[in-house]
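Peer 1: Give me the fold of what follows.
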Amino acid sequence: MQEPSVNTSATTSRAVRLESFGGPEVLNIREVPAPQAGSGQIRVRVTAAGLNPMDWFMTSDADTATRFGLSLPSGFGTDYAGVVDQVGHGVTGFAAGDRVFGGALSRAVADYVVIDVAGTIAAGGDAHHTPDGVDDRTAATLAIAGCTAAAALAVVNPGPGDTLLIGGAGGGVGVFAVQLARLAGARVIGTGSATSADALRALGAEPVAYGDGLADRLRALAPTGVTAAIDLFGTDTVRAARELGVPDERITTIAAQVDGITPANGANAAPGAIEEIARLVAAGRLRVPIAASFPVERIRAAVELQAGRHVHGKVVIDL
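Peer 2: A predicted model of the protein is given here:
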């Protein structure tokens, strides 16, 4: 068993806090007491935090926040990467100085975050060892988007011989879904704007413009048909897939509920899925484009950019 280690040098921590729910304008950096690792916990000195749409969606209003178990004052951000600097009693598998990454629901954008080593992203946080060859900015993008992509692919199970349609393929989850589907041997067609076409091609997808007439454009691009579909944005891709005869059991969504369609949730990703994604990144078989990085002092600008939903890749906060 790892002997407890205690670093008491830090007594305060910068943390992004919300005293009211709303948009980027309610995000503020506060000095708060540095959290301390208790039994079964580790404390991580955060070096980078990746942003996701769920971060600002959860904190946009009180009713939505309540659905996710959040109350005021609230933290912000979920994906993190950093270095273990405290190890509590009873912890095995982690030592001070270990590089780690993971998720801590709505509290990751802070100098320090305490993680329950037996927890989940939504309850206590989770931590995984960062492989050599994966920098902290990249590691800080993996947890939410990687788990969500893995869960979506598990629903539709693409493989050689499949033509997979991914709606919103240029976003944070799409970055992972496209590449994982290609690694599984599927042909991938990704919807996006005209400005995202080159980024989609770089990931291995064939770009197609979203919007009215999508089904007709898909018929021209894939005359032999589309066999599976993942809608990462809303329901337009679901409608097009159904129009092309894709069976409901091979369609999934992450941001909408559609009768007859099984939704995907990153919390249901298979055990080991995120570690496998990290290994693929370390091996150079999966890349994560970082669209922009911001110092924590510019958290509002970073969230405004990410919430615009036109970023090709991930947005990261440096701490």
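Peer 1: When you work out contacts or count neighbours from here on, use the C-alpha atoms and nothing else.
Peer 2: OK.
Peer 1: what about residue 131, which SS state?
Peer 2: Recorded secondary structure, residue 131: coil (DSSP: H, G, I helix; E, B strand; the rest coil).
Peer 1: mind listing what the nearest residue to it once chain neighbours are set aside touches?
Peer 2: Excluding its sequence neighbours, the residue lying closest to residue 131 (CA to CA, 6 or more residues apart in numbering) is residue 282, at 6.4 Å. Going by CA atoms under 8 Å, 6 or more residues apart in numbering, residue 282 touches 131-134.
Peer 1: Kindly report the same for residue 241.
Peer 2: 165, 215, 226, 228-229, 251.
Peer 1: Just the helices from the stretch 201-319 of the chain, written as ranges.
Peer 2: 214-221, 236-243, 273-282, 299-307 (DSSP state H, counting those that start in this stretch).
Peer 1: quick one: contacts of the last one?
Peer 2: In other words, helix 299-307. Residues from elsewhere that reach helix 299-307 (CA under 8 Å, 6+ apart): 24-25, 27, 51-53, 56, 293-294, 311, 315-317.
Peer 1: One more sequence to fold, the one below, so I can look at both together:
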Amino acid sequence: MSEYTMKAIRQHAFGGPNVLQYEDAPRPTMKAGEVLVRVQAIGLNPPDWYLRDGLKILPPEWRPPVHFPLILGTDISGQVADVAPDAAGFAIGDEVYSMVRFPSGFGEAYAEYVSVPSSDLAHKPAGIDHIHAAAAPMSLLTAWQFLIEEGHDAPNPLQSTPHMPVPLEGKTVLVNGAAGGVGHFAVQIAKWKRAHVTAVASGRHEAFLRDLGADAFIDYTRVAPEEVMHDVDLVVDAIGGPTTARFLRTLKRGGALFPIFGLGASGGDEAAQRGVTVSTTQVRANGAQLEKVGRLLNDATIRVAIDSIFPLTDARKAHERAAEGHIQGKIVLTVK
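Peer 2: The predicted model follows:
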């Protein structure tokens, strides 16, 4: 392999995991303000399989043009290999992590090298390895931007008003889908902010979530959380979508429902009648926020749970694992 090529997972058509091919690809060239990163690990996220399959989950008018061959992925951890002259704050050899270009472009993270806008990049927390760092960015930034600070003023594509986090200290918080990528971070952030947290997941995740700080647990396979929870201040629905309105009945007047996946969410009229807020937003790349949350990762205030690890060559198997569901934490690819 020459200095101009690398190994990557590419696809030449939309489809299932079988379209993912491990092959040679051109090594990316840096543009102004970018940093070239030698990738050590890659975190998987739902947008990866949505894009792999053709973004069928989005309305047609929201689907960006896609050109093949396509490289999936946004979340990486690795070492700086080169720095553009106008990209300040990073030096060759620095250990870094990032959510690359999301949602404004394609991160092309399933590869040995990735070019990253310096504004999307942060120094990897020294207290965690590349696997755990790569698993964090999108899921942790999503939880952070929903619960602590949105961190940008871009128009909200999912609602007419900006998303506004709510105070958490002393409040009761219900986290649905608590064992997954965003959910397990939402539990920890709410506890860090001194909320009382009830986690909702299948029973096999109870010990895991209580270890992360959950005060109470509901096994949704045995009881519907909306039937037993009342007077909640905030529901973080890490699953979201069309079923999220069922949580309106759990909220007290003045409470809020945050569906992480806002597409298809309904219940506006009922929310108004009940005097509660439904608010969602789109996570955006933010290197400064990754520097900030990196301090919480470094001292283990927030921990990253790993569901499974696959080599880059087995990206197809990693996507098959994702399709099985019931993920505890994050799936990660490693690069040799």
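Peer 1: Got a TM-score for the two of them?
Peer 2: TM-score for the superposed pair, counting by TM-score structural alignment, normalised by the length of structure 1: 0.86. Supporting figures: 299 aligned residues with a CA RMSD of 2.4 Å.
Peer 1: Relative to residue 274 of structure 1, how far out is the residue nearest to residue 131 of structure 1?
Peer 2: Applying CA to CA, to the nearest Å, the value for residue 282 of structure 1 to residue 274 of structure 1 is 12 Å.
Peer 1: Kindly tell me how buried the equivalent of residue 292 of structure 1 over in structure 2 is, as a neighbour count.
Peer 2: Under the alignment (TM-score structural alignment), residue 292 of structure 1 pairs with residue 308 of structure 2. Each residue near residue 308 of structure 2 was counted by other CA atoms under 10 Å, and the total is 15.
Peer 1: how much space is there between residue 308 of structure 2 and residue 238 of structure 2?
Peer 2: Residue 308 of structure 2 sits 20 Å away from residue 238 of structure 2, taking CA to CA as the criterion.
Peer 1: next one: residue 311 of structure 2
Peer 2: For residue 311 of structure 2, the distance to residue 238 of structure 2 - CA to CA - is 27 Å.
Peer 1: and those two? which has more neighbours close in?
Peer 2: Neighbours were tallied for residue 311 of structure 2 and for residue 238 using other CA under 10 Å; the higher tally belongs to residue 238 (26 against 15).
Peer 1: Report whether the expected contact of that one with residue 257 is present.
Peer 2: No: if you go by CA atoms under 8 Å, residue 238 of structure 2 and residue 257 don't touch, sitting 10.6 Å apart.
Peer 1: So for stretch 121-136 of structure 2, first residue to last residue, what's the gap.
Peer 2: Stretch 121-136 of structure 2: ends 13 Å apart by CA to CA.
Peer 1: What span of structure 1 is it aligned with?
Peer 2: Using TM-score structural alignment, stretch 121-136 of structure 2 corresponds to residues 127-142 of structure 1.
Peer 1: roughly how far is the matching stretch from the heart of the chain?
Peer 2: Taking the mean of its C-alpha atoms, stretch 127-142 of structure 1 sits 13 Å from the chain's own mean (CA atoms, centre = their mean, to the nearest Å).
Peer 1: one step back: okay, the contacts of residue 241 of structure 1 in TSV with neighbour count next?
Peer 2: Output for these, formatted as TSV (neighbours: other CA atoms under 10 Å):
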residue	neighbour count
165	29
215	19
226	23
228	28
229	32
251	29
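Peer 1: Which one of the helices of the stretch 201-319 of structure 1 lies nearest to residue 182 of structure 1?
Peer 2: In terms of CA to CA, the element of the helices of the stretch 201-319 of structure 1 nearest to residue 182 of structure 1 is helix 273-282, at 12.8 Å.
Peer 1: what about the closest one, distance to the chain center?
Peer 2: Taking CA atoms, centre = their mean, one finds helix 273-282 of structure 1 lying 13 Å from the centre of the chain it belongs to.
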